[in-house]
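Colleague: Sequence plus the predicted model coming up.
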Amino acid sequence: MPRRILSLMLSALLLLANTAGPPELRVAAVTDGATLLLEDGRSLRLAGIEPAAPPMGAEPGQSWPLAEAARQALAELAVGQRLSVRGEARTDRHGRLLAQLVRGDGLWLQGELLARGLARVHTRPDARALAREMLAAEAGARAAERGIWRTRAYAVRPADPDALRRDRDSFQIVEGRVLRVSKAGGDAYLDFGEDWRTDVTVHIGRAVLREFVAAGIDPLSYEGRVVRVRGWVGLRAGPLIEATHPEQIERLDGAASSLRETPHPSTPPPDLSDDEEE
């Protein structure tokens, strides 16, 4: 075969490969409100969300508000559907694929679960694409009190040190006014009270601080502002949330607060007789 013809054939094959749509995924089962078992044996986690699920430390088999509803909703949305990855897929530390998923009819799975109030936004350094769109979907569900936003188990927590100590080692969304922002050793600290040794703090490490600057955010701009922070609550002196990327912190700037009274997360979930998903 002449080289010129062979070259043209190879070019055509490359063009077809580049213009072909993304490979389709087929779902065999759904294990929780954000995890899919694919027919090829791989596990896929929906990137950027935290589904309705029991917190760490809950008793094995303990019922938790809307956890089963979230699993069932994802099964209805995904099983038997043509699914493709939106953007880039990654592999997380557990060996699972981590991706945004879209159905063949254009429905975005993360957006649908958030809009139904069956998940919260939980971005990570390696899973933060479409953060703005996800936050908007979550905000709409919260304002309408859909799904988890009709229960106290998932409610936004105030930046109160005594309350957050009881939320240690759990993912929470916390709101409060930043009293002071300080920098030390290249790190930044957002303090929500007078005594940093006991009050709620958000820590932004030196490497992460560079990402805030690259995003056009000066942490000093949070001082005196009401913010919403999402992340795992740890305990160093007082309750502490480690900021690992800028999308974790929202400046509310006059937006209505989402605060509601919340129980200790290890207590039995509230009676949902008036809160069940329709």
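Modeller: Structure's in. What do you need?
Colleague: Going by C-alpha atoms from here, please, whenever you check contacts or count neighbours.
Modeller: Fine.
Colleague: Can you name the residues that contact residue 35?
Modeller: Neighbouring residues of residue 35 by Cα atoms under 8 Å, 6 or more residues apart in numbering: 43, 44, 45, 46.
Colleague: List only buried entries from the residues you listed.
Modeller: If you count burial by 16 or more other Cα atoms under 10 Å, the buried members of those come out as 43, 44, 45, 46.
Colleague: Farthest pair within the contacts of residue 35?
Modeller: For the contacts of residue 35, the farthest-apart pair by Cα to Cα is 43 and 46; their separation is 10.1 Å.
Colleague: Could you check how far the spatially closest residue to residue 145 that is not a sequence neighbour is from residue 219?
Modeller: Spatial nearest neighbour of residue 145, chain neighbours left out: residue 117 (7.7 Å); criterion: Cα to Cα, 6 or more residues apart in numbering. Noted for residue 117: a distance of 30 Å to residue 219, by Cα to Cα, to the nearest Å.
Colleague: okay, these two: which has more neighbours?
Modeller: More crowded of residue 117 and residue 219, by other Cα atoms under 10 Å: residue 117, with 27 against 18.
Colleague: Check whether the more buried one really touches residue 144, as I assumed.
Modeller: No. Residue 117 is not in contact with residue 144 according to Cα atoms under 8 Å; the separation is 9.1 Å.
Colleague: Now do the same for residue 164: helix, strand or coil?
Modeller: Classification of residue 164 by DSSP: H, G, I helix; E, B strand; the rest coil places it in helix.
Colleague: Contact partners for it?
Modeller: Residue 164 touches 157, 200, 233, 239, counting by Cα under 8 Å, 6+ apart.
Colleague: ok, 7 Å please
Modeller: By Cα atoms under 7 Å, 6 or more residues apart in numbering, residue 164 lies in contact with residue 239.
Colleague: putting a second one here so we can go through both:
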Amino acid sequence: MHRSSSALAISLFLLTGHAFAEEKHVAASPCTESEKPVTLGSPLSYSAPVAIKPRGQGGFTLKGLVPDLFANSELERQKQKEISRFLRKAPIEAYVTGHKKPDRYGRHEAFLAHLKDGNEILLQDSLVAKGLARVLTDSLEDDCADHLLSIEATARKTQKGLWKEAAYRLKKADDLHLSAIVSTYQIVSGIVLSVHRKADGTSYVNFGDNWYEDFTISLGKKGLQSWEAKNKFLDDLQNKPIYVRGWVEDRGGPLIELQNASQLTVAGETKSLGDTR
């Protein structure tokens, strides 16, 4: 556990009236094995797109999920139904990362879980498996990111839920319509044309000759360190087919900023992305 977890436990107890659960011998998820849970009482309510609120103050947001509010009302209804079904399986436990501060509404990022036959079942797993949520890797440890991305790959391959919708399908780097995707979370595929490093530590992965119009990935020093610590040199990406996920920005042309290595995958070098059609 993180060194601040004891203080966090006291804070959560004061806010929600719930304490740490007793130790159990369970098959833990790679997303929760390093944390200790807080057991939540009932009732628990859901607030779209990813907030869970126990009785009293505070609350939680679902860690590792893109905060999608579906325009398709049927998808949103299915998501709400799945979350409500899960929250009825008391007791529900929240795994909260101790070193991250709550948001401005006092909510902590958390994984929510219940036990079934000695196995830990995560709400995040259930939503991703049914195609009712996409994976947001920004604050995830590598093992957890790989776990959720593998579940997502299966849902995408079988076109579960949101993966039937054109808005969420894989986008091609050479056929992006910026006005339609700016400020949205996307998965983009393409073949890297070049890699450019600047003196200030910023790096760019380019997919076309015109840096001001074609799709680009940018990496600050932190993003570059994350990638090269887990993989090989960034320059080795040249001429390789890759997939990248993230929020699309308008920087003259469409751009995704790489925060951690789990956002970028080289085609054929991992099982976690699966069939991305």
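Modeller: All right, it came through fine. Fair warning: this is a prediction, and the values are worked out from it, not measured in the lab.
Colleague: So which residues of the stretch 51-200 of the second structure form helices?
Modeller: Using DSSP state H, counting those that start in this stretch, the helices of the stretch 51-200 of the second structure run over residues 73-87, 123-129, 142-157, 178-181.
Colleague: Which positions in the third one come out as buried?
Modeller: Within helix 142-157 of the second structure, the residues that count as buried by 16+ other Cα under 10 Å are 144, 145, 146, 148, 149, 150, 151, 152, 153, 154, 155, 156.
Colleague: Could you list every helix and strand that it packs against?
Modeller: Helices and strands touching helix 142-157 of the second structure, by 3 or more Cα pairs under 7 Å, 6 or more residues apart in numbering; DSSP states H and E, are helix 123-129.
Colleague: what about the helix it packs on, how far off from the first structure?
Modeller: Its matched residues in the first structure lie on average 1.0 Å from helix 123-129 of the second structure after superposition (mean Cα distance after the TM-score superposition for the first structure).
Colleague: what range in the first structure matches that helix?
Modeller: Using TM-score structural alignment, the residues of the first structure aligned to helix 123-129 of the second structure are 109-115.
Colleague: Now do the matching stretch: distance to the chain's middle.
Modeller: 11 Å (Cα atoms, centre = their mean, to the nearest Å).
Colleague: And the contacts of it?
Modeller: Under the criterion Cα under 7 Å, 6+ apart, residues 46, 100, 101, 102, 119, 120, 134, 137, 138, 140, 141 lie in contact with stretch 109-115 of the first structure.
Colleague: What of stretch 208-219 of the first structure?
Modeller: Under Cα under 7 Å, 6+ apart, the answer for stretch 208-219 of the first structure is 244, 245, 246.
Colleague: ok, back up a step: turn the contacts of stretch 109-115 of the first structure into CSV, including distance to residue 39 of the first structure.
Modeller: Formatted as CSV, the contacts of stretch 109-115 of the first structure follow (distance: Cα to Cα, whole Å):
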residue, distance to residue 39 of the first structure
46, 16
100, 18
101, 16
102, 17
119, 24
120, 27
134, 27
137, 29
138, 30
140, 34
141, 32
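Colleague: ok, those vs residue 189 of the first structure, which is closest?
Modeller: Nearest to residue 189 of the first structure among the contacts of stretch 109-115 of the first structure, with distances taken as Cα to Cα, is residue 120, at 24.9 Å.
Colleague: So what's the residue count around the closest one?
Modeller: 29.
Colleague: show me the contacts for the nearest residue to it once chain neighbours are set aside.
Modeller: Take residue 120 of the first structure and drop its neighbours on the chain: the residue closest to it by Cα to Cα, 6+ apart is residue 50, 5.1 Å away. Going by Cα under 7 Å, 6+ apart, residue 50 of the first structure touches 119, 120, 121, 122.
Colleague: Next one: the residue nearest in space to the middle of the second structure from residue 146 of the second structure, what distance?
Modeller: Centroid check for the second structure by Cα atoms, centre = their mean gives residue 136 as the closest residue, at 1.6 Å. Residue 136 of the second structure sits 11 Å away from residue 146 of the second structure, going by Cα to Cα.
Colleague: What number of residues are in the vicinity of the aligned partner of residue 208 of the second structure in the first structure?
Modeller: When the first structure is aligned by TM-score structural alignment, residue 208 of the second structure is paired with residue 193. When neighbours are counted by other Cα under 10 Å, residue 193 of the first structure registers 19.
Colleague: Measure how buried the closest residue to residue 201 of the second structure other than its chain neighbours is and give me the count.
Modeller: Spatial nearest neighbour of residue 201 of the second structure, excluding adjacent residues (Cα to Cα, 6+ apart): residue 221 at 5.6 Å. Neighbours of residue 221 of the second structure under the rule other Cα under 10 Å: 12.
Colleague: Can you tell me the residue that sits opposite residue 221 of the second structure in the first structure?
Modeller: Aligned partner of residue 221 of the second structure by TM-score structural alignment: residue 206.
Colleague: Distance to residue 180 of the second structure for the buried residues of helix 142-157 of the second structure - can I get that in JSON lines?
Modeller: Below are the buried residues of helix 142-157 of the second structure laid out as JSON lines (distance: Cα to Cα, whole Å):
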{"residue": "144", "distance to residue 180 of the second structure": "31"}
{"residue": "145", "distance to residue 180 of the second structure": "27"}
{"residue": "146", "distance to residue 180 of the second structure": "29"}
{"residue": "148", "distance to residue 180 of the second structure": "27"}
{"residue": "149", "distance to residue 180 of the second structure": "25"}
{"residue": "150", "distance to residue 180 of the second structure": "27"}
{"residue": "151", "distance to residue 180 of the second structure": "27"}
{"residue": "152", "distance to residue 180 of the second structure": "23"}
{"residue": "153", "distance to residue 180 of the second structure": "24"}
{"residue": "154", "distance to residue 180 of the second structure": "26"}
{"residue": "155", "distance to residue 180 of the second structure": "24"}
{"residue": "156", "distance to residue 180 of the second structure": "21"}
